[in-house]
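S.K.: Model the structure of this input:
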Amino acid sequence: MQKKLATITLSLTCAFLGLGANLALAIPTPNQQGDYPSPVQKQRGARHVNWQVVDSDPKGLNCRMSRQFQGVSVDGSDVPAEFYIRNKYNISQWSVVFAFKRGQRLQAVTGNMDNHITLTDQQGKPWIAVYTSKGHCFVRANSNFIKPI
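M.R.: Purely as a prediction, here's the structure:
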């Protein structure tokens, strides 16, 4: 009985350590420019949901959405295909629909395959969709503005 209990304990410990390693790998790390790159391939679970604002701007971190797409649920099936065209938009010029304060927590919007929803702007910079009380909008996915938590 004691040997069986030791085996179960060892199995659970190994499973826990393996899970811990997977969680550590899931935390996004920025590239040399500070950007949190969009997943190259849309793989199930290629996401990180919880973020925190680190932007030092006293006005807060701007969350932007195109007037054309305001009111559209970016994780819905009714999103126009043109919305996801890479490098098409100058997102930094979109309307500011919300501003997050430093230290505020953000929740990334995920799609039906558990991938976080990102866009890449005309300069190749990644933007991540987040929830607000006013709907979805995009913040720069850069370590100067947000960090994973």
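
S.K.: When you work out contacts or count neighbours from here on, use the C-alpha atoms and nothing else.
M.R.: OK.

S.K.: Break down the chain into its strands, ranges please.
M.R.: Remark: strands assigned in the chain by DSSP state E are 50-53, 61-65, 95-100, 105-107, 118-120, 126-132, 135-140, 146-148.

S.K.: this one as well, want them side by side:
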Amino acid sequence: MKKITILKGTFILFFSLSLVQVLASEVPQPDENGDYLNVLHDLWVVTDTDPNGVNCRMPLGCTFQTIMNRECTGFTANYLEYPIVGTLQYGEIFRSYSSNRGQTFIDRRKLPWVFVGENLDGSTEGCFIRANIQFTRPTLGRYD
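M.R.: All right, here's what the predicted structure looks like:
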């Protein structure tokens, strides 16, 4: 009986640790520069504590749909040069939409950006912010 109890406890411990590892692996990790390159993840949280917020940029007259359909004449992959159309504050969670390749968007400097498709509080949406740990990171739906 004691052997069965020990094996049962060992199995539960092993299974619990495995589950924690699986859950932790659901959130993509940044590279050595803090960038989220080639990342496909739905929910992101703003990490920048600047009281002015994180700038969110978008070419004028463009929407996510026109960019994806390649109908946006102002879309040049120079994200840093796009006008600021809003800001996001520390701790805000947003739903992103991925590029046609199913991942973060890459600018001409080879730096990743994430599209803010829907801010969960209903404010800023429809723009890009840098996919870097200084500004934002993937989340499971809370600031974890």
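
S.K.: TM-score, when you put one on top of the other?
M.R.: Scored against TM-score structural alignment, normalised by the length of the second structure, the superposed chains reach a TM-score of 0.65; 129 aligned residues with a CA RMSD of 3.3 Å.

S.K.: quick one, which of the strands of the first structure is nearest to residue 71 of the first structure?
M.R.: Nearest of the strands of the first structure to residue 71 of the first structure, taken as CA to CA: strand 135-140 at 6.9 Å.

S.K.: Average offset of that closest one relative to the second structure?
M.R.: Once fitted to the second structure, strand 135-140 of the first structure is off its aligned match by 1.6 Å on average (mean CA distance after the TM-score superposition for the first structure).

S.K.: and that strand, how far out from the chain's middle?
M.R.: In terms of CA atoms, centre = their mean, to the nearest Å, the centre of strand 135-140 of the first structure is set 10 Å apart from its chain centre.

S.K.: residues near residue 76 of the second structure, how many?
M.R.: 13 (other CA atoms under 10 Å).

S.K.: Nearest to residue 28 of the first structure, out of the strands of the first structure?
M.R.: Proximity to residue 28 of the first structure (CA to CA) singles out strand 146-148 among these, at 6.7 Å.

S.K.: Just give the number of residues close to the closest residue to residue 29 of the second structure other than its chain neighbours.
M.R.: Counting by CA to CA, 6 or more residues apart in numbering, residue 29 of the second structure lies nearest to residue 36, which is 7.0 Å off, once chain neighbours are set aside. Using other CA under 10 Å, residue 36 of the second structure is surrounded by 26 other residues.

S.K.: any idea how far residue 27 of the second structure is from residue 36 of the second structure?
M.R.: Applying CA to CA, to the nearest Å, the value for residue 36 of the second structure to residue 27 of the second structure is 11 Å.

S.K.: longest helix of the second structure?
M.R.: When the second structure is parsed with DSSP state H, its longest helix is helix 2-25.

S.K.: which ones are touching the residue mapped onto residue 43 of the second structure from the first structure?
M.R.: Alignment note: residue 43 of the second structure maps to residue 49 in the first structure; criterion TM-score structural alignment. By CA atoms under 8 Å, 6 or more residues apart in numbering, the contact list for residue 49 of the first structure reads 106-110, 116.

S.K.: rerun at 6 Å
M.R.: 107-108 (CA atoms under 6 Å, 6 or more residues apart in numbering).

S.K.: Could you check how far residue 31 of the first structure is from residue 60 of the first structure?
M.R.: Counting by CA to CA, the gap from residue 31 of the first structure to residue 60 of the first structure is 23 Å.

S.K.: Between those two, point out the one with more neighbours.
M.R.: residue 60 (18 against 11).

S.K.: residue in the second structure matching the more buried one?
M.R.: Residue 60 of the first structure maps onto residue 53 in the second structure, by TM-score structural alignment.

S.K.: again with residue 105 of the first structure
M.R.: In the second structure, the residue paired with residue 105 of the first structure is residue 92, using TM-score structural alignment.

S.K.: Quick one: residues contacting its match.
M.R.: Residues near residue 92 of the second structure by CA under 6 Å, 6+ apart: 45-46.

S.K.: any idea how far residue 124 of the second structure is from it?
M.R.: According to CA to CA, residue 92 of the second structure stands 10 Å off from residue 124 of the second structure.

S.K.: got it, and residue 116 of the second structure?
M.R.: Separation of residue 116 of the second structure from residue 124 of the second structure (CA to CA): 8 Å.
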